[in-house]
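> below: sequence and its predicted model.
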Amino acid sequence: MADSLPGGLVLATQVARETEVRRSSNGVHFATFGETGVADLDLDRMLEAVPTTIVSALKANTYYFVPLALREPAQDLDAASQRKADQPMVARSYTEEFSDAAICHRNVELGHGNRGIFISTRLMGDRFALCFEFFINVAHAFVDEAGVPASFADLAWQQAVANVRGETSLDAWESRNLAFGRPANGEPEAQAPRRNRAASQPQRSFAATLSAAANPAIDEREKTLFLEAGFSDAIAIYLLSLAMDFDYGELREREYPLLAPAALAARLKLVAELFPPNAGYEFAVKYRRRA
């Protein structure tokens, strides 16, 4: 059993050495440590939602579900403990003091190309939040390893060029704007009604209009970041839909507008074609009728 530092803190590397690593039925390597507060059935349902075609790219990763992973050294430790505290640590149980210094997840290099992703289960308000935290980590790891397929890149970029409303995360929203030379938090310019458009724009020749449309000033680096973020988000939302029923509006954040539902559905259907659900899981998109 891992020895505790003062207050019940444990080095993340020690947890990785001394905690049994298990393998879910679909191949995800994981472990639990301390008072996670997560039921075994809920954990299994979440882990096994990841399609085997995605798991195959996660071989270097082990997911550790711990009460709290700290983002910074704890205070008021003696000199010897402070030296240890400079390394990533986890708490074996929840306290308000540790929660103030905790982070949703922390990546720790374990040597020999292996990586531990320590996920703070007790920072999550509910199963929805825990699932999404796990799935977005899985999605980013997959995209880092496998990249973005051309089919998804084409779809997402066509939507961006068409000024489809919103995005799936703040990263995707900002990179998409920056790719078009807009401020990171900017909004695409609204198009004027057809009958007023000629009056609201300076007169240009037809040839000049074609040239401007065919050669937009695109920041290729930001375009790549947008496509990577959008694909990661789409995978995470798709996995979330396999693990549990949820309302798309639950993903809403104040910093950016959510991607229009029809555009998201198109992305998710493509992801489902690329990564079919495992046995026992089903993908479906349901639209709510306006009252």
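It's in. Residues are numbered from 1 along each chain as shown.
> drop to CA atoms for contacts and neighbour counts, all remaining ones
Noted.
> measure the closest residue to Pro216 other than its chain neighbours to Pro257 for me?
In this structure, Pro216 finds its nearest non-sequential neighbour in Phe180, 7.8 Å apart by CA to CA, 6 or more residues apart in numbering. Distance of Phe180 to Pro257, computed by CA to CA, to the nearest Å: 17 Å.
> just the strands in the protein please.
Using DSSP state E, the strands of the chain run over residues 9-11, 22-23, 29-32, 61-66, 68-70, 89-91, 102-103, 105-111, 114-120.
> before we move on, back to that, Phe180 and Pro257: who's more crowded?
Each of Phe180 and Pro257 has its neighbours counted (other CA atoms under 10 Å); Phe180 has more, 19 against 16.
> in addition, the following structure is provided for comparison:
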Amino acid sequence: MAEDVQNTPGSLVQATHVAREAALRKAANGIPYAIFGDTGIADQDLDRMVQAVPAAIAAALTRKLYYFVPLALSESRGEPTMIATAYTPEFSDQAICHRNVPLDGLDGVFISTRLLGDRFALAFEFFINVGHAFVDVAGVPADFDQLVWGQVLADVRGETSLDAWESRNLALAANTGGKPIIDEKAKSSYLEASFSDAVAIYLLSLAVDFDYSELREREYPLLAPQALAERLRLAARLFPPNPGYEFSIRYRRRG
């Protein structure tokens, strides 16, 4: 029984077992998800995080099942994905932020709640997954394409992820006589990366209050705040927040 497995400290079970035993819930926006083991996160916090995904985005995620588990372990070649029912330092060393597992024609996404440290990191991991899944299904809206590529041509500073930063540089890697030469494949990769980033950051803003600087990475400069605000406002127009959620941008005064 699921109760016996979950009460065994430090045990490992196959992800497919978790999928069979964990009771799936369905958020009001239609996203199916389950909570398994000692996640260290209050169920109501996970509920609110999942429900933060606007209905217009959630409707595209029909093939996704989300499982919030303590730790999803890195997969050895040929071996099934294993899930730790509780946190241990040994299992943590072997864990990964998330693992995708095929489940009867659907895609099970097992997210390690105990590896991510806090609600902010967990929410961002979940929303990054949602952003990429949504882009895979829906593509990049023409309005976003026009806005973001206009920012690139205007040489707006920074980007929102390493993928976006690298593909943006490849998209405009050379120019002749002052006229940019565009690599269309790299441009397409860049637009997909920047749009999935924008969706993830927009959803994060609906679920938690955070300072933009918390997203800073060493490998690339963050996108200029005004440019990010333009992207997020467009995302909010395209995908209005669900009832009970609010989108807002607040600027910090210098000095």
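Alright, I've got the coordinates. A quick note: this is a predicted structure, and the numbers were derived from the prediction, not measured.
> and the residue nearest to Pro216 of structure 1? What does it align with in structure 2?
Using TM-score structural alignment, the equivalent of Phe180 of structure 1 in structure 2 is Leu172.
> state the distance from its match to Leu223 of structure 2.
17 Å.
> please apply the same query to Ser188 of structure 2.
19 Å.
> and if you look at Glu79 of structure 2?
As judged by CA to CA, Glu79 of structure 2 and Leu223 of structure 2 stand 40 Å apart.
> so for those two, which sits in the more crowded spot?
Leu223 (18 against 9).
> so the more buried one is in contact with Gly158, correct?
Yes - using CA atoms under 8 Å, Leu223 of structure 2 is in contact with Gly158, at 3.9 Å.
> longest helix of structure 1?
Criterion DSSP state H: the longest helix present in structure 1 is helix 220-243.
> other SSEs contacting it?
Packing contacts for helix 220-243 of structure 1, counted by 3 or more CA pairs under 8 Å, 6 or more residues apart in numbering; DSSP states H and E, involve helix 127-146, helix 150-161, helix 170-179, helix 261-274.
> I'd like to check the angle between that helix and helix 150-161, please.
Relative orientation of helix 220-243 of structure 1 versus helix 150-161 (axes from the mean of the first three to the mean of the last three CA atoms, to 10 degrees): 110 degrees.
> in structure 2, point out the residues matching helix 220-243 of structure 1.
The alignment of helix 220-243 of structure 1 onto structure 2 (TM-score structural alignment) covers residues 184-207.
> distance from the matching stretch to structure 1 after superposition?
Its matched residues in structure 1 lie on average 0.5 Å from stretch 184-207 of structure 2 after superposition (mean CA distance after the TM-score superposition for structure 1).
> for that stretch, give me every contacting residue.
Residues from elsewhere that reach stretch 184-207 of structure 2 (CA atoms under 8 Å, 6 or more residues apart in numbering): 48-49, 52-53, 123-124, 127-128, 130-132, 134-135, 139-140, 144-145, 148-149, 159-161, 163-165, 167-168, 170-171, 228, 231-232, 235-236, 241, 245-248.
> show me how to select, in PyMOL, the buried members of these.
Remark: buried members of the contacts of stretch 184-207 of structure 2, expressed as a PyMOL selection using 16 or more other CA atoms under 10 Å:
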select buried, resi 49+52+53+123+124+127+128+130+131+132+134+135+140+144+145+148+159+160+161+163+164+165+167+168+170+171+228+231+232+235+236+241
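> for stretch 100-119 of structure 2, buried residues please.
So for stretch 100-119 of structure 2, counting by 16+ other CA under 10 Å, buried means 100-101, 103, 107-116, 119.
> okay if I get those as JSON lines plus distance to Ala198 of structure 2?
Shown next, in JSON lines, are these (distance: CA to CA, whole Å):
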{"residue": "Asn100", "distance to Ala198 of structure 2": "22"}
{"residue": "Val101", "distance to Ala198 of structure 2": "26"}
{"residue": "Leu103", "distance to Ala198 of structure 2": "29"}
{"residue": "Asp107", "distance to Ala198 of structure 2": "23"}
{"residue": "Gly108", "distance to Ala198 of structure 2": "23"}
{"residue": "Val109", "distance to Ala198 of structure 2": "21"}
{"residue": "Phe110", "distance to Ala198 of structure 2": "23"}
{"residue": "Ile111", "distance to Ala198 of structure 2": "21"}
{"residue": "Ser112", "distance to Ala198 of structure 2": "23"}
{"residue": "Thr113", "distance to Ala198 of structure 2": "23"}
{"residue": "Arg114", "distance to Ala198 of structure 2": "25"}
{"residue": "Leu115", "distance to Ala198 of structure 2": "24"}
{"residue": "Leu116", "distance to Ala198 of structure 2": "21"}
{"residue": "Arg119", "distance to Ala198 of structure 2": "19"}
